[in-house]
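Novice: build me a model from this:
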Amino acid sequence: MEYVSPDVLAKEADELIKTIDPSALNPKSRRAIPLQEMPSQDPLVRRNNMEEVALGYTESQVKLEAMRCLQCKNAPCISGCPVSINIPGFIAAAAEGDFEKSIGIIKESSSLPAICGRVCPQETQCMATCTVGKAEKDVMRSVQIGRIERYVADWERENDKIQVPEVAPSTGKRVAIVGSGPSGLSAAFDLRKEGHDVTVYEAFHKNGGVTVYGIPEFRLPKKIVEIEIDTLVKMGVKIVTNFLVGKTRKLTDLLEKDGFDAVYIAAGAGLPKFMGIEGENLVGVFSANEYLTRSNLMKAYDTANSRTPIYHAKKVAIFGGGNVAMDAARTAKRIGAEEVHVVYRRTEAEMPARVEEVHHAKEEGIIFDFLTNPVKILGDENGRVKGIECLKYELGEPDDSGRRRPVPIEGSNFIIDLDACIPSLGNNANPILSNSTPDLEVNKWGNIVVDENNKTSIDRIYAGGDIVLGAATVILAMGQGRHAAESINKLLKA
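Specialist: So this is what the prediction gives:
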């Protein structure tokens, strides 16, 4: 798909909306309204800056996109949403131009709409169950639910109409939350609304978890994260930074010494995986976690104002095919790499990254080496990366994930000359909590084991998000936070 400028998209939407009578719309005419493309920065410009790529719908665009919704009576989209937002309700309000009502409906279920509207993989969740997409036989032609959510969340902020949800009278109960990422913040939101005293403990010096250290500025501006979190602070949620539970304070001490009535662990999964191949200790090999944390949290890309060092390479390879791999590849390009490869052992069809992120990466000049896998990282006489030796692959039978298993082709070895490698192969759970809490049951991967209520092996301690699921999405982590909060509410009311 060719790049279309924001001005052209805006003009087309303004002209089209004048021809539509909303009161006369029926399912057939709704489906005839064209999908509204997201305006974005020119690829040749944006690959040299850290400003947000997607620019957001115009008012005409959001109304047109909302009019595409059929308002299905069975609302299948809600079942696809991990936090059960009333999707038809907020879309109907947006179609009418009542954006204040629209964001109010969203905030009944979600504390982070501006974040979710930007980074959640709607195409595998709410959009996957959309009747419009099923009728079109293409999930990417479903109603663009996330783009509408983003618009009304941005409208609320830009018009200084941020709604702070009502908090129930104090219950006298206290809840500690470990981690200020999406799961912890979602739990804090629901627990505080019920009137409990909520304190969030964050290991880093900034709040937000993966939304600040993992997701780049060009995909999720940090100012937006700060404003979303500020709403929780205005509700009365307390946030303590530079506090590493398991080191600064034992997990069980929060209950036994600090007087909390319950604890929710939302510490994420931040221990990066490596391939275990020769050369991974060479200078110029970085986990995507470290690379992105240096850039995102510590702003190493801003060389004029930040003293945080980051490795400047001319030719970079990213190993992996998820959203984090796309973030690392696109960051490397912006930091100055002349050539960036994404090395992935399956085909594009099997990539777990969002379609939109892959499309943006291609527009920005990222090179994709599919059906390829590194077997060795090559170093020079000074111990620095000089290239990778790879094997070509072909796809065999499906594995346990349902994706076709990559099978190496014997004798297909070849070399790519490089000076940096960034493995992006997922994460394991950090063992700090489990090592310091012997009674906390974990599985063989180090993830905390919970029951159907998100309760751990220790009474009054619950867990959710990546520390339970392994690496997951923002919205899945939020769904876990909401479910755990519901369980904790029942405990505290008993």
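
Novice: for the rest of this, base every contact and every neighbour count on C-alpha atoms.
Specialist: Fine.

Novice: give the residue farthest from the middle of this protein.
Specialist: In the chain, counting by C-alpha atoms, centre = their mean, residue 381 sits farthest out from the average C-alpha position, at 39.8 Å.

Novice: that residue in helix, strand or coil?
Specialist: coil (DSSP: H, G, I helix; E, B strand; the rest coil).

Novice: and the gap between it and residue 170?
Specialist: Remark: distance between residue 381 and residue 170 (C-alpha to C-alpha, to the nearest Å) = 66 Å.

Novice: also residue 423?
Specialist: Remark: distance between residue 423 and residue 170 (C-alpha to C-alpha) = 47 Å.

Novice: now residue 491
Specialist: Using C-alpha to C-alpha, we find residue 491 at a distance of 16 Å from residue 170.

Novice: kindly report the same for residue 23.
Specialist: Plainly put, residue 23 is 46 Å away from residue 170 if you go by C-alpha to C-alpha.

Novice: one more, please, to line up against the first structure:
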Amino acid sequence: MTIEEIIAARRAQSWREELRKSKKNKERTDIPRVHMNELDPEYRSHNKEEVNLGLTAEQAMMEAQRCLDCPNPTCMNGCPVSINIPTFVKQIEKGDFLEAAKTLKETSALPAVCGRVCPQEKQCESQCIYTQKLGKEAVAIGYLERFAADYERESGQISIPVIPEKNGIKVAVIGSGPAGLSFAGDMAQRGYDVTVFEALHEIGGVLKYGIPEFRLPNQIVDVEIDVLRQMGVQFITNCIIGKTISQEQLQAEGFKGIFIASGAGLPNFMNIPGENLVGVMSSNEYLTRVNLMDAANPESDTPVFMGKRVAVIGGGNTAMDSVRTARRLGAERAMIVYRRSEEEMPARIEEVKHAKEEGIEFLTLHNPIEYKGDARGRVTHMVLQKMELGEPDASGRRKPVVIEGAIEEIEVDEVIVSIGVSPNPLIPQSFSGLDVTKWGTIVVNQESMQSAVNHIYAGGDIVRGGATVILAMGDGRKAAAAMDADLKK
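Specialist: Presented below is the predicted three-dimensional model:
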């Protein structure tokens, strides 16, 4: 056979392989995206059972078949913790569910959490070739992540990452939210003695106090935390760094590195008349009391008032969590009040959908300008200014503009303000040497998450001022890699 014949044969073979692959991919792209099984809206709106029920094995394998084995998997570009998405998806397609869970754990300390609460539609799934090139719905990466993590937990065969011999170096983590837990897991896998200090009585940070169980059951969080315990991470609760233990005491106890992940627990308010009335509170207080302090129980030491006409001010995920919680606590009229249109809402599309199904009323293009109360000082009405959309602001969203004279007054007996949070000021105020912005966030090197103090790193909301779970976890991973490199010098 001549050289020319060999080349021609190889070209023909390559062409046939490409044709076969093209036909197979055409079959894959014809598979419709799976839909998550959910509880009935009327039933679920009266209890705290998890709304999303997960995928069956058959659904997961079928959805995984949609993955096109892209030579350049752009989905990974959208993942802040660098999960090997193509590998775990293909393992699910083959039925290797436990191996898929192991792949997830190589880079994520909280796969079952992320599969539930991360905004995949804005991250990994937004980079999927289906949405980028084919104009179709992305592969349901988040659903598949949840499936693999849930399968492993329910099988009882939970894998624990291999931990090397301890190197004898102690590191401290301040805060047990997603940034702190991600950092702790990565440092434990590098052989460090890791101690996590948590101010509250429960481990999990915002995963426990900020996200209701109908979206993220506490049991799910506890299982992931238990894996970290088995990896050797120690947790100390009811310990306020900066009060219970000082910066100097941490150093005296031999901690060579400190990662600050104390979150953003300071609620923002609008500073309008009537915000001090009884019945007006922040979403932070409301959700923390309900989620962590059994406030929905009338026999609780700290019961929460369960309003019948509840307004939640804001349009983010926390606002959706708050209004859906109010619905479950007996609100007959539960309202979202948001100054922009629904298209500008930062909340996940899924959360808005679930809220609507559960009977939540959306008062978009409305902004509260005053709350009115009775002689006892309890809120009875909210005064709303109607808005319209003008030109885009710095965020790229169209700016809400007042419609002069368009005022509406609505009866309420409870108002929950959910317009964002500011960083917890305790650590910036009690630690010396840190650079702090006018917003109260800690200044860090964005590549390493290192602060102005060499052995202190920070990430999550204390740096970002408010972010998603997965972005906070990405900060934790980045800080762990940088601190490890620094401590090995």
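
Novice: what are the ranges of the helices in the stretch 1-150 of the second structure?
Specialist: With DSSP state H, counting those that start in this stretch as the criterion, the stretch 1-150 of the second structure has helices at 3-29, 41-44, 57-65, 85-93, 97-105, 111-117, 129, 141-155.

Novice: helices of the stretch 351-494 of the first structure, start to end?
Specialist: Taking DSSP H, counting those that start in this stretch as the criterion, the stretch 351-494 of the first structure carries its helices at 355-363, 432-436, 466-469, 474-493.

Novice: doesn't residue 176 of the first structure fall inside a strand?
Specialist: Yes. Using three-state DSSP, the secondary structure at residue 176 of the first structure is a strand.

Novice: so how far is residue 482 of the first structure from it?
Specialist: Between residue 176 of the first structure and residue 482 of the first structure the distance is 15 Å, computed by C-alpha to C-alpha.

Novice: show me what contacts the counterpart of residue 197 of the second structure in the first structure?
Specialist: Using TM-score structural alignment as the criterion, the counterpart of residue 197 of the second structure in the first structure is residue 201. For residue 201 of the first structure, the set of contacting residues under the criterion of C-alpha atoms under 8 Å, 6 or more residues apart in numbering consists of 176, 177, 178, 179, 180, 239, 240, 241, 242, 243, 244, 245.

Novice: what does residue 493 of the first structure correspond to in the second structure?
Specialist: That one, residue 493 of the first structure, aligns with residue 488 by TM-score structural alignment.

Novice: and if you look at residue 299 of the first structure?
Specialist: Using TM-score structural alignment, residue 299 of the first structure sits opposite residue 294 in the second structure.

Novice: the residue lying closest to that match once chain neighbours are set aside and residue 324 of the second structure, how far apart?
Specialist: Once flanking residues are discounted, residue 294 of the second structure sits nearest to residue 300: 6.2 Å by C-alpha to C-alpha, 6 or more residues apart in numbering. Computed with C-alpha to C-alpha, the distance linking residue 300 of the second structure and residue 324 of the second structure is 21 Å.

Novice: neighbour count: these two, which is higher?
Specialist: Of the pair residue 300 of the second structure and residue 324, residue 324 is the one with more neighbours under other C-alpha atoms under 10 Å, namely 28 against 11.

Novice: who touches the closest residue to the more buried one other than its chain neighbours in this structure?
Specialist: Setting aside the residues directly before and after it, residue 324 of the second structure is nearest to residue 355 in space (C-alpha to C-alpha, 6+ apart), at 6.3 Å. Applying C-alpha under 8 Å, 6+ apart, we find residue 355 of the second structure in contact with 320, 323, 324.

Novice: fine by me, thanks again.
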